[in-house]
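*Asks:* Have a look; sequence and predicted model below, questions after that.
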Amino acid sequence: KNRLLGKGIKQYVISSFLGSTPGCLGAFMSVSMYVHGMISFGALTGCMIATSGDEAFVMIALFPETALPLFLILFLLGIVSGFLTDRVISFLRIRVCEECRLQEYHEEKLEKVMSGKPVFSPSRLIMLLIFLSLITLNSLGLLGPKEMGAERILFISLSTFLAIMSIFSTDHYLEEHITEHILKKHLWKVFLWTLGALVFVSIAITTLDLENVIKSNLNIVLVLSALVGIIPESGPHMVFTVMYHQGLIPFSILLTSSVVQDGHGMLPLLSYTIRDSILIKIINVIVGLAVGFILYSLGL
């Protein structure tokens, strides 16, 4: 059975792009395509390298001038790593996705995300009003950055994109993935983890001399960021996001954490094939530590 996205570079680009989008939905889509034989193991690995889960939203809010280049680096790393991963596992004759052959792909069953004839339900109208209000307030300088710059443009662009999604997404996608999944399940978790990380770092700085401890052991912290990244859940990695924002760790550690961790994008794959999930995590750790230590040695 031929993969839907073919064997060329296209599958790595698409999967890594999905991974580099904020949140976990892009990773979920890639997992679904993988188990249906539509993309390769390497393409899925590239997606998991490119994704940084719900932490991406916090990065955009705290340091957008760094977040965008970081996402671009993750996107490119995903493409290269995905391509190389497929070559390596082929050379080593490692069998992956044994369960995929049991899956049958039917194009008509692919979930539609956008609809040309949306039905304006109360939840759709509320979301649209929220994002239009954010666009207006940001444009007038009443919310967010006071001057027109990269940060304000980013916030307006994201709000515009979400407003378009609110209008044209299908009823199922809006209710199931945006309302139920993002707003009800994850928004409050992101808030609590961010608040907890901020409080923890602030207390640790004043009572435990955290700044000197971290800056004296940056190489250990880099390894620790990779180990914490193995946890298949958004939240614990927020500590490194906050520490970078506070100036406690360099970009290399933030990048290592972002490469290894994938929020909870791995959870659907774990329920399907533990073997492939572990293999992807091993590759993520290797790539994250390699890239992280290279940048760290360069003083970044």
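*Replies:* Now that the structure is in, tell me what you want to look at.

*Asks:* all contacts plus neighbour counts: C-alpha atoms, from now on.
*Replies:* Will do.

*Asks:* Relative to the whole chain's centre, how far out is the longest helix seen in the chain?
*Replies:* Scanning the chain for the helix with the most residues, using DSSP state H, yields helix 64-91. Computed by CA atoms, centre = their mean, to the nearest Å, the chain-centroid distance of helix 64-91 equals 12 Å.

*Asks:* Ok, stretch 75-92 next?
*Replies:* Centre-to-centre, stretch 75-92 and its host chain are 19 Å apart (CA atoms, centre = their mean).

*Asks:* now what about it, what contacts it?
*Replies:* Applying CA atoms under 8 Å, 6 or more residues apart in numbering, the set of residues contacting stretch 75-92 from outside is 9, 12-13, 16-17, 19-20, 40-50, 95, 287.

*Asks:* Below is structure B, check it against A:
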Amino acid sequence: MIRLWILAVFSDALNITGQQAVDILIFSLRDGFVQVSAFVAITVLIFSYIQYVTGGRIVSYLESNERMQPLAGALLGLTPGCGGAIIAMPLYIRGTISFGTVVATLAATAGDSAFVILALAPEAALYAYGLAFISAVLFGYAIDIWGLGVGRVDEAVARVSQPMTDGGFTTTNVADGGPSIPEYQRTNSHCDSNGHRQGHGTGSRTGLHGRIDDAVETVSPAMRRFSHGVHVLWWAVAVAGLVAGVLYLARGAPEVPLEFRPTFFGLFTVAGLVGTSASFYLHFVGRRFIGEGDAGRVRDDFASTYETFQHAAMETSMVTVWVIGAYLIYEYGIVIFNVEIAAVAAAAGVLAPFGGALLGLIPGCAPQIVFAGIYAEGGIPFSALTANAISQDGDALFPLMAIDMKAAIVATIYTTIPALIVGVALYYVWPFASFGFGVL
């Protein structure tokens, strides 16, 4: 109650009513899990289970076939939803794939808006995502061939400005095979037999984190049993959320009221709120009792089926936290500033693909889902939809942001470049890049 009161006080200063502020909070907590997390969960689980039954041969294949990496990354990104692209981000963190592969994956990512377009405008989806895939592969290979990774960006910045610190983030070029991570994490990382980093090290168990870990080790076993119970509940709710999400898309992505009865709306509401609550618990509390599941990293192998499920749950819970944050920023921004960014893309002329590409800079799937709905209603041209399909990174950017913010910023800027080129080219040279193309 105190938090809601504080929210109401701030809302008065921000030109938004207290009820609007509360509604946005509740609906974002609900919608984020059903519209995004449930789909992410099943995709991450499928990939993790394949890793489990194959003994990690997929990751080994990518490590030993560098020339195939941008193509493989684009294929992962092309899968509807964000799960395939989310899988690729930890591979970059551990040094398995190149930065060009990361960009190819993000450029090809269709996100959860793909489900809307596939359901309401399948022909448009075929062309838009086909162009996104081709652009992603070409641009990904170009980055690797010309060495345009984070290291090259650092060099360019160094030429025009003096360094702000004497240390900071040490980066390596793509040719050197490494992401941008702090030097202390680089030296504390552990490697496998092939010399690949297995994620960031944590260093010695000293200070506050060490004391917390020591306290966790002596905690009552009841908390571990409770956390494992929440994990099992999380998967039950994730399945319910997936059912609700599929039904939601099959109905044309309608407005869903807040309801707690045994109906579709009730299933949507309960699954969303309970799923988000369980995700927040697992990410902030439960991981200290049952293990983090190596969230934000790719495992070579898993000891059991249960561990595979746990890894997928922890990975998705981390994404859920970021997704809810993106939902809240987007929704509050629309109300407070009374500006609909997607409306820019509806402007006449060449501004349409520019608007679609700029909208894609916003991480997460919430604005992209809205954008896809506007296209299905005939509100924006096909050139803008294609530009947005290439530019958007969906929820796949969140794991990268959580571990390597610099690489995430560079990557999302890079995906905007082919989006603008293809979008503007479609506007000028393709007669079908108009309003309503491919809409059922």
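*Replies:* The structure has been received and is ready for your questions. Because the structure is predicted, anything quoted here is derived from the model rather than measured.

*Asks:* buried stuff in the longest helix of structure 1?
*Replies:* Applying a neighbour-count criterion of 16 or more other CA atoms under 10 Å, the buried positions in helix 64-91 of structure 1 are 64, 67-68, 70-71, 74-83, 85-86.

*Asks:* and what of stretch 199-214 of structure 1?
*Replies:* Residues of stretch 199-214 of structure 1 classed as buried: 201-202, 210-211, 214 (neighbour count, 16+ other CA under 10 Å).

*Asks:* outside of that stretch, which residues touch it?
*Replies:* The set of residues external to stretch 199-214 of structure 1 that reach it, using CA under 8 Å, 6+ apart, is 221, 239, 242-243, 248-249.

*Asks:* among those residues, which are in helices?
*Replies:* When helices are assigned by DSSP H, the members of the contacts of stretch 199-214 of structure 1 inside them are 221, 239, 242-243.

*Asks:* Ranking by neighbours, what's the top pick from these?
*Replies:* The most crowded member of these is Val242, carrying 26 neighbours; neighbours defined as other CA atoms under 10 Å.

*Asks:* That residue matches what in structure 2?
*Replies:* Aligned against structure 2 by TM-score structural alignment, Val242 of structure 1 finds its counterpart in Gly373.

*Asks:* Check the gap between the residue of structure 1 most remote from its centre and Val213 of structure 1 for me.
*Replies:* Relative to the average C-alpha location in structure 1, and by CA atoms, centre = their mean, no residue lies farther out than Thr207, which sits at 32.6 Å. Per CA to CA, to the nearest Å, Thr207 of structure 1 is found 12 Å from Val213 of structure 1.

*Asks:* what do you get for Thr241 of structure 1?
*Replies:* For Thr241 of structure 1, the distance to Val213 of structure 1 equals 17 Å [CA to CA].

*Asks:* and if you look at Leu44 of structure 1?
*Replies:* Summarising the geometry, the distance separating Leu44 of structure 1 from Val213 of structure 1, computed by CA to CA, is 37 Å.

*Asks:* Can you name the helix or strand that the equivalent of Gly355 of structure 2 over in structure 1 falls in?
*Replies:* Alignment note: Gly355 of structure 2 maps to Leu224 in structure 1; criterion TM-score structural alignment. Secondary structure here is read from DSSP states H and E; on that basis Leu224 of structure 1 sits in helix 218-229.

*Asks:* now Ser257 of structure 1
*Replies:* In this assignment (DSSP H and E), Ser257 of structure 1 forms part of helix 251-260.

*Asks:* just Asn212 of structure 1 next, same as before
*Replies:* Using DSSP H and E, Asn212 of structure 1 maps to helix 210-215.

*Asks:* Tell me the gap between that helix and the middle of its chain.
*Replies:* Counting by CA atoms, centre = their mean, helix 210-215 of structure 1 is centred 28 Å from the centre of its parent chain.

*Asks:* now do stretch 392-402 of structure 2
*Replies:* From the chain centre to the centre of stretch 392-402 of structure 2 is a distance of 4 Å (CA atoms, centre = their mean).

*Asks:* Just the terminal-to-terminal distance for that stretch.
*Replies:* End-to-end span of stretch 392-402 of structure 2 (CA to CA): 18 Å.

*Asks:* how about it, aligned to which bit of structure 1?
*Replies:* Residues 261-271 of structure 1 are matched to stretch 392-402 of structure 2 when aligned by TM-score structural alignment.

*Asks:* Give me the contact list for the matching stretch.
*Replies:* Taking contacts as CA under 8 Å, 6+ apart, the residues outside stretch 261-271 of structure 1 that touch it are 23-25, 27-28, 31, 48-49, 51-55, 226, 228-235, 237, 276-277, 284.
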